[in-house]
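In: sequence first, then the predicted structure:
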Amino acid sequence: MTTTSQPEPPAHQEQPSRQETAPHQEPPAQDELLPATRRALLHRVAVAQVEGRAPSLVAAVVRGGELVWSGARSGPGGRQPGTDVQYRIGSITKTFTAVLVMRLRDEGLLDLTDPLEKHLPGTGVGEATVAELLAHTGGLAAESPAPWWERTPGSLRPELADVLGEEPLRHPVGRRHHYSNPGFTLLGALVEEVRGAPWEEVLRREVLVPLGLERTSGSPQAPYMEGWAVHPWADVLLPEPSEDLGRMAPAGQLWSTAEDLARFASFLARGDERVLSAESVREMRTPAAPPEAAEVRTGTSYGLGMQLQSHSGRLLAGHSGSLPGFLASLMFSAEDDLGAIVLSNCTSGPLCSTVAADLVRIVAEAEPRIPEPWRPLAQAADSVLALAGPWYWGTQVMALRITREGGLSLGPLAGGGRRSHFRSNGDGTWTGLEGYYAGELLQAVRRADGSVSHLDLGSFVFTREPYEQGAPVPGGVDPQGWRPVPE
């Protein structure tokens, strides 16, 4: 009987990792979380590595903008990867590309409703809008024509026509959500056309450098992990090829680390004025595509370059990624200011997105976020303060409050109903940010003497008293007013 030894999955490196972790130990910097929480996180990662039969798996948790925990597991004899070891992150690249497109929108260089043809003519799919490509509703095919782009050189597809093929559409434009890798190739080409520079160069200049993502790159930089396939019926390994994706790079080229992606997750939750505002990243994680029936059942949807899912009662945003030899997930809860990264170097195995969601849940439930102390506002304009309090839409009492951010919130005083926050437009009007009133204009209508007559919100009239006499209530108010039930 002959036995064959299997190669250990190496991490190529030129210098030691900044965070070397001995087997079954955690680095000292993780003291910010309670020991029981750290053990629960390590247990989840360890189970995922064993059950997924992953050559290695590294995970990190970010809270309040700081890396508060990381853990890694690898097979016997394998080096424990630190948070600065690169893995290929696949389609998480799409979120980086989406950030570049949103920057172009915020600079006024394009509009999300623009058809692609306006900025990138001659593709043959120019009817699809920028927003539809970001949300995978452009009707494009899921993949480029054969041979499969993830396992073959990008040099086989040097032009956009090679990526799109002779029949690039699978569905009518704008009708349904259909995940499309070529769609993000088009968005990368759009960035290059508008900026006049290669996609990766623009990405480095406008996102990676400002956010301090020094270990995120288009090609691997030591130390990095090799990608492996694990035999489905035996515990043996096969190396996977690592191709330069060429034109398909904006859909899945990047390599990154748990540390860099933790920083990126924090940016996606909070925004950073050097790259994108909090309002713009919030827009990215707002559902923008009609969910398929299966997605309705599982509570998943898609925003603008971000996947959305409901997990344990909280909304998570982020993206998963996979390329031959690698699996990855970045998930965060903006409400909890908490995110998780999971990276592995195998073609299939651990469910990284489920693991990441579980890491968020473990910390959120074991150590719920302690709110900032309440403090009074530094200032509040008398004209705005006069609007606060109860208002009536018909007979329903609504509460208008001034938020700490200087905007307004409006919602039922009790029970369910339409609620929204509103941002100030600086001219005495406010714009709704979510729900039924998203994008709708709220304004106080004043009488000739300057006093407030009523609030107008998208043609809804809110008055200080229910069906207030003299107010412009649609349909009018019976002049005899309120009365008992007639006998």
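Out: In hand now; what should we look at?

In: from now on I want contacts and neighbour counts done on CA atoms only, so please keep to that.
Out: Will do.

In: what about the strands in the stretch 101-250 of the chain?
Out: Along the stretch 101-250 of the chain, counting by DSSP state E, counting those that start in this stretch, strands occupy 224-225, 228-230, 237-239.

In: can you convert those strands into TSV and add a column each for distance to Ala262?
Out: Conversion of the strands of the stretch 101-250 of the chain to TSV gives the following (distance: least, Cα to Cα, whole Å):
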stretch	distance to Ala262
strand 224-225	17
strand 228-230	24
strand 237-239	28
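
In: now His231: how far from Cys346?
Out: 10 Å (Cα to Cα, to the nearest Å).

In: between these two, which is the more surrounded one?
Out: Cys346 (30 against 12; other Cα atoms under 10 Å).

In: residues contacting that one?
Out: Listed by Cα atoms under 8 Å, 6 or more residues apart in numbering, the contact partners of Cys346 are Ala54, Pro55, Gly227, Trp228, Ala229, Val230, Pro324, Gly325, Phe326, Leu327.

In: top of those residues by number of neighbours, please.
Out: Among these, the one with the most neighbours (other Cα under 10 Å) is Leu327, at 29 neighbours.

In: any idea how far Gly218 is from that one?
Out: Taken as Cα to Cα, the span from Leu327 to Gly218 is 17 Å.

In: repeat for Gly196
Out: Relative to Gly218, Gly196 is positioned 19 Å away (Cα to Cα).

In: ok, back up a step: looking at the strands of the stretch 101-250 of the chain, which is closest to Gly470?
Out: Counting by Cα to Cα, Gly470 lies closest to strand 224-225 out of those; the figure is 72.5 Å.

In: this is the other structure I want to compare:
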Amino acid sequence: MNSPDEELLPSTRRALLHRIATAQRDGRAPSLVAAVRREGRIVWSGARTGIEGHAPDADTQYRIGSISKTFTAVLVMRLRDEGLIDLDDPLEKHLPGTGVGGVTVFQLLGHSAGLSAEAPSPWWERTPASLRPELSDVLGERPRTHSAGHRFHYSNPGYTLLGSLIEAVRGVSWEEALRREILEPLGMRRTTSGPVAPHADGWAVHPWADVVLSEPAEDLGLMAAAGQLWSTAADLLRFAAFLAEGDDRVLSAASVREMRTPASPAAEVGTTGYGLGLQVAKTDSRLIFGHTGSLPGFVAGLWFSEDDDIAVVALANATSGLPAAYVAAELLTIVADAEPRIPEPWRPLPEVDDELLALTGVWHWGTSTFTLRLTPGRGLVLKPLDGNGRGTAFEARPDGTWTGLSDYYAGETLRVVRKDDGSVDHLDLGSFAFTREPYEAGADVPGGRDPQGWRGLGG
């Protein structure tokens, strides 16, 4: 495919090519494809191959393994947004008879349901789905290894259950729901359940010799929702753009932001948490979101940085050896560090509510000093003046209150408390009273104010 490489500096393109060339050589992958999306378009793609006659590009399919889980999570979130399920619903409410029905949809999405990591023997990724015709064959005799909600434990059977949940609620197959609700709206025509040419073949590379062994490409059957899909670098970058910004045809910006919010602590080495179908990782200088994937013969990595507006995909056709997830993250860092995002110009608000403007400025919680700023859409940002302490952005609500968007105050309500004459007495944030002066005289501060006021403690 033609890629507008001129949009990246020659030095950046050279660094990207060098990184994938080194990765393909050192990882001894038969082939490697990578691509970068920035500010709404693919700005670079590259490939390296060691197979005669195989010239992959960003339109070549590779198997993406567990990146399929993110697609499944989007389908589940759509059910929630349509009011058909609640994330706190027990699985039993919608999919009875599994034997683990007490776990919640939320726990399954975030891998905190305590289910086993894998299906019972034989190894499900290299054997026919006909060996696991029922959910009981996927779950086995001991489906839970931990108490639900107590810890993160990655579970392929857990996402198998979510796929069956989607089918039970929608009344169509997981594949049909995926095609109709995600792939078609986003224009992902090269993402399919089975390989469609041009596609790469999956290989195992001998650890001590430069020879290869063909890997089977099994249909996963019931476990499709955990790792079935084939896709291309170009298609996955479309998906990454959706995960960063939302698309009302599929899922709102608020819902994809919810998917990016960690629901479980440290997931795996190199990650800091797991959201709802999305991994969260911290590099040296930025927070990135995405997912990794592997199946016999293939490894894949998809990462995006919301702040930098960059997404990267790396795909390779080797069972092991080449860490595609790390390569993708490194490519993102190369672009972001070499060519930092140019910020949008500052613009004044088109209009302002004088009553809202009057709320801005300095406020005190006890003796801690904060500033309150007005943002577009009647939003507010609360920050500690010295940079130490809790703060967050707030989203305006129709009832005249605001809801916190992150960290300690996520979901908490900020409201204005007024005196009988209509003037502002204080701001209430989750029961914390913010006043214009520290423990302001006459304000309705919990616990009252010492009538002696501020005083010294001289001898």
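Out: Received the coordinates, thanks. This is a predicted model, so every value here is computed, not measured.

In: now the TM-score, please.
Out: Between these two chains, after superposing, the TM-score reads 0.98 (TM-score structural alignment, normalised by the length of the second structure); 459 aligned residues with a Cα RMSD of 1.3 Å.

In: out of the contacts of Cys346 of the first structure, flag the one nearest to Leu261 of the first structure.
Out: Within the contacts of Cys346 of the first structure, the smallest distance to Leu261 of the first structure is 13.8 Å, found for Leu327 (Cα to Cα).

In: which of the three states applies to the equivalent of that closest one over in the second structure?
Out: Aligned against the second structure by TM-score structural alignment, Leu327 of the first structure finds its counterpart in Val299. Here Val299 of the second structure is strand, with the state taken from DSSP: H, G, I helix; E, B strand; the rest coil.

In: same question for Leu261 of the first structure.
Out: helix.

In: out of everything not next to it in sequence, what's closest to the residue mapped onto it from the second structure?
Out: In the second structure, Leu261 of the first structure lines up with Leu236, judged by TM-score structural alignment. Once flanking residues are discounted, Leu236 of the second structure sits nearest to Val313: 6.9 Å by Cα to Cα, 6 or more residues apart in numbering.

In: for Leu108 of the second structure, same thing?
Out: Nearest in space to Leu108 of the second structure, with sequence neighbours left out and distances taken as Cα to Cα, 6+ apart, is Gly158 at 5.6 Å.

In: gap between the alignment partner in the first structure of the one you found and Thr113 of the first structure?
Out: Taking TM-score structural alignment, the alignment pairs Gly158 of the second structure with Gly183 from the first structure. Distance, Gly183 of the first structure to Thr113 of the first structure, by Cα to Cα: 15 Å.

In: so which of those two has more stuff around it?
Out: Applying other Cα under 10 Å to Gly183 of the first structure and Thr113 shows that Gly183 carries more neighbours, namely 33 against 11.

In: which residues sit in contact with that one?
Out: By Cα under 8 Å, 6+ apart, the contact list for Gly183 of the first structure reads Leu133, Leu134, His136, Gly138, Leu140.

In: corresponding residue for Arg142 of the second structure in the first structure?
Out: Structural correspondence for Arg142 of the second structure with respect to the first structure (TM-score structural alignment): Glu167.

In: and for Leu178 of the second structure?
Out: Aligning on TM-score structural alignment places Leu178 of the second structure opposite Leu203 in the first structure.

In: surely that match is in contact with Leu100?
Out: Yes: the pair Leu203 of the first structure / Leu100 is scored as a contact, 7.0 Å apart, by Cα atoms under 8 Å.

In: okay, the aligned residue in the second structure for Ala135 of the first structure and Glu330 of the second structure: tell me how far apart.
Out: Matched to the second structure by TM-score structural alignment, Ala135 of the first structure sits across from Gly110. According to Cα to Cα, Gly110 of the second structure stands 25 Å off from Glu330 of the second structure.

In: looking at these two, which has the bigger crowd around it?
Out: A side-by-side neighbour count of Gly110 of the second structure and Glu330, using other Cα under 10 Å, places Gly110 first with 30 against 18.

In: quick one: the helices in the stretch 1-150 of the first structure, in order.
Out: Using DSSP state H, counting those that start in this stretch, the helices of the stretch 1-150 of the first structure run over 35-51, 92-106, 116-119, 130-134.

In: oh sorry, the question was meant for the stretch 351-459 of the second structure
Out: Under the criterion DSSP H, counting those that start in this stretch, the stretch 351-459 of the second structure contains helices at 354-357.

In: pick the most buried one from the helices of the stretch 1-150 of the first structure.
Out: helix 130-134 (a mean of 28; mean count of other Cα atoms under 10 Å).

In: what packs against that helix?
Out: Helix 130-134 of the first structure is packed against helix 181-195, with contacts defined by 3 or more Cα pairs under 8 Å, 6 or more residues apart in numbering; DSSP states H and E.

In: check which residues of the helix it packs on are buried.
Out: By neighbour count on 16 or more other Cα atoms under 10 Å, the buried set for helix 181-195 of the first structure is Asn181, Pro182, Gly183, Phe184, Thr185, Leu186, Leu187, Gly188, Ala189, Leu190, Val191, Glu192.

In: with the second structure superposed, average distance for that helix?
Out: By mean Cα distance after the TM-score superposition for the first structure, the fitted helix 181-195 of the first structure averages 0.5 Å away from its aligned residues in the second structure.

In: circling back: which one of the strands of the stretch 101-250 of the first structure lies closest to Ala293 of the first structure?
Out: For the strands of the stretch 101-250 of the first structure, proximity to Ala293 of the first structure was assessed by Cα to Cα; strand 228-230 is nearest, at 32.2 Å.

In: and the contacts of the closest one?
Out: The contact list for strand 228-230 of the first structure, computed with Cα under 8 Å, 6+ apart, reads 9, 53-55, 236-240, 324-326, 345-348.

In: one more: stretch 471-486 of the first structure?
Out: Contacts of stretch 471-486 of the first structure (Cα under 8 Å, 6+ apart): Ser453, His454, Val461, Thr463, Tyr467, Glu468, Gln469, Gly470.

In: mind giving me the PyMOL command for buried ones among those?
Out: Here is the PyMOL command that selects only those of the contacts of stretch 471-486 of the first structure that count as buried (16+ other Cα under 10 Å):
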select buried, resi 453+454+461+463+467+468
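
In: in strands only, show me the contacts of stretch 471-486 of the first structure.
Out: Ser453, His454, Val461 (DSSP state E).

In: looking at those residues, which is nearest Leu441 of the first structure?
Out: Set against Leu441 of the first structure, the nearest of these by Cα to Cα is Val461 (12.1 Å).

In: what's near enough to touch the closest one?
Out: Going by Cα under 8 Å, 6+ apart, Val461 of the first structure touches Trp393, His454, Leu455, Pro472, Val473, Pro474.

In: now do the same for the fifth one: its match in the second structure.
Out: This means Val473 of the first structure. Per TM-score structural alignment, Val473 of the first structure is aligned with Val445.
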